[in-house]
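> with the input below, show me the fold.
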Amino acid sequence: MQTPNQTTRIPLRFFVIIGIIAISFSSIFVKWSTASASVTAMYRLLLTNVLMLPFLWKYGAEIVRVSWKSWLRILASGAGLGLHFLFWMDSLRFTTVASSPAILTLEPIFVMAGSFLIFGHRTSRPALISMVIAIVGAISIGWGDFRFSGTGLKGDFLSLLGTAAVAVHMLLGKSLREHISAFVYSFFVFLSAGAVLALYNVVVDESFTAYPLQDWGVFLLLAIVPTVFGHYVFNWLLKYMKAASVSMTVLGEPLGASLLAYFLLNEAITGLQLLAGCLLLIGVAMFLRNNEVKG
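I've put the predicted structure just below:
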């Protein structure tokens, strides 16, 4: 199997950095939208499918070869991604940009446990120490914004549910990417996730059209930046990296989102948060170095 370096001659860390920067914009765009979380997430995914559709015909032969068992797992992965977006985006209505992504730092723990049980992937002691360092840094970024009662607690709990859902999505994606291309996997996962959200919107009687032009612009930005350049890139990386390693890279989101929120949303950022961000980045870098990036 060729590595990304052999096929593109671009270091793997370049794609990791691109993905982290892209997903860091998610919280900002969601804050800009006046639509409900479920509608925002649905259009984010379905517009991504529209952008990918002109290239789908190139993968016709591969699509025909996908087994029905793989289709079921793709649907399950899509459902996990859809629920992740639903819970996490809704959490931003009740808590801050710093707090909600920080809770997502629990994702690597869920993924690492699942990777051990499903794939037998073991993690070295230095990698575990690195994970702890990174998670402490990420949680410290949002610590001052955590709430233990009221709507803030509701937002943090929704973020936790979204974390569990995306861990399921990540583990299924790791197994599927062993024999399905990133494009085919991503297209149908995004489509199934969007369908799950569309069904939810029908059940709760959400409007599909009554949104200002600004919201449609936000939907498109969410499709292009954090979905294509974020989630699609991470789906591609699952071919070459362990699921736990890909999960660790997304720990950069709390720092990126907090910095963007400072400049774009006027949310405060403290010196302690900056120091925590440095700690986070050190932990992530150490983990990727110690945790056999190659899957």
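> switch to C-alpha atoms for all contacts and neighbour counts from now on
Noted.
> the closest residue to residue 73 other than its chain neighbours: neighbour count?
Distances taken as CA to CA, 6 or more residues apart in numbering place residue 172 nearest to residue 73, at 6.7 Å, with adjacent residues excluded. By other CA atoms under 10 Å, 22 other residues sit near residue 172.
> compare with the first, here's sequence two:
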Amino acid sequence: MLTGAALTVAVLAVSSSAPLIAFAAAPALAVAFWRNGLAFAALTPITVGPRRFELATLRSRSGVFAVLAGVALALHFATWMPSVQLGSVATATALVATQPVWQGLIAAAQGKRPSTAGWVGIGLAVAGAAWATGIDIGVSGQAVLADVLALIGAIAASIYTAYGERARASLSTTTYTWVCYGTCGALLLVVCVVGRVQLHGYDNRTWAAILALVVGAQLLGHSMFNYALHRTSATTVSVLILLEVPGAALLAWAWLGQTPRVAALPGLGLLVVGVAVVVLGGARRRAALGSPAAPADVADPAPPR
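Below you'll find the predicted structure:
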């Protein structure tokens, strides 16, 4: 029961992310910096003191991988978050959810061929993404740019996950997350300063949206998924995360008045089904090969969108 409640809260938290980004009257890069910077600050008291002995090991390979994960996470936020403000919440959320597809293609390039189900899922997801993006070509160039940025964000998320899995082989979730958010926030701050992005002077509603992103999607959602991973499989969590797509679309429709383009809905549905097939196909293949399940503290089904 507690696991079900945790997963429900986590899905609702991550589903609110894209609508909050679209609602915030601030540059997307600034919102990305603040949500990571504030999350880093919130985690510092429970990391620097209690885990100071673990921090001494950050010069190891695991520390390097954690920093590289932070770099990839910065690219993820710097591309996906602008895509939400440039295009529609529904399309941006669906396209960034293709992360497992890119992980499968990266594995294939490394010689780890996906299963038949994996290839079928990749094909379905790519077809769905092409359908949705093709519809946007007839809408505007800005909508297409938003789609491209969301796809780059998905690729960056897959790289983030790959580095994160290697880092968390010896780092706790808290320490890894602290290093990752700190690296991500520092890089985004540099980008904002160089690009002269406004970092302050927002109205109260915008600050409230940023704080809701930090507490909800960044900390609460990620924490609840990690809690659930101690009691259910990473595959189940990865599939449930796909509920973020319809969840974000419904919130954007009810709250922001963003009605999804009807012509794009079949493509978005096909995309979500394809990603689910990829996730389930990968799980079946690991079971058939007798691969041990990843420890709950190592599994990282999705970045904290």
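> can you calculate the TM-score here?
Once superposed, chain against chain, the TM-score is 0.79 (TM-score structural alignment, normalised by the length of structure 1); 283 aligned residues with a CA RMSD of 3.5 Å.
> any idea which helix or strand carries the residue nearest to residue 73 of structure 1?
Per DSSP states H and E, residue 172 of structure 1 falls inside helix 150-176.
> mean per-residue distance, that helix to structure 2?
Superposed on structure 2, helix 150-176 of structure 1 shows a mean distance of 1.3 Å to its aligned residues (mean CA distance after the TM-score superposition for structure 1).
> what does that helix correspond to over in structure 2?
Under TM-score structural alignment, the match for helix 150-176 of structure 1 in structure 2 covers residues 141-167.
> residues of that stretch that come out buried?
Within stretch 141-167 of structure 2, the residues that qualify as buried are 143-167, counting by 16 or more other CA atoms under 10 Å.
> equivalent analysis for stretch 69-79 of structure 1, please.
Here stretch 69-79 of structure 1 shows 70-71, 73-79 as buried, counting by 16+ other CA under 10 Å.
> residues contacting it, please?
Defining contact as CA atoms under 8 Å, 6 or more residues apart in numbering, one finds that stretch 69-79 of structure 1 is touched by 168-170, 172-173, 176, 185, 188-194, 196.
> change it to 7 Å
The contact list for stretch 69-79 of structure 1 (CA atoms under 7 Å, 6 or more residues apart in numbering) reads 168-169, 172-173, 188-190, 192-193, 196.
> residues in contact with residue 210 of structure 2?
Shown in contact with residue 210 of structure 2 (CA under 7 Å, 6+ apart): 31, 35.
> gap between the counterpart of it in structure 1 and residue 226 of structure 1?
By TM-score structural alignment, residue 210 of structure 2 lines up with residue 219 in structure 1. Applying CA to CA, to the nearest Å, the value for residue 219 of structure 1 to residue 226 of structure 1 is 11 Å.
> same check on residue 271 of structure 1?
Using CA to CA, one gets 27 Å for the distance from residue 271 of structure 1 to residue 226 of structure 1.
> between the two, who's got more neighbours?
Between residue 271 of structure 1 and residue 226, residue 226 has the larger neighbour count (other CA under 10 Å), namely 24 against 9.
> just give me the match in structure 2 for residue 40 of structure 1.
In structure 2, residue 40 of structure 1 lands on residue 31 (TM-score structural alignment).
> could you report the neighbour count for its match?
29.
> thought residue 285 was touching residue 133 of structure 1, still the case?
No. If you go by CA atoms under 7 Å, residue 133 of structure 1 and residue 285 don't touch, sitting 10.5 Å apart.
> I'm done for today, thanks for sticking with me.
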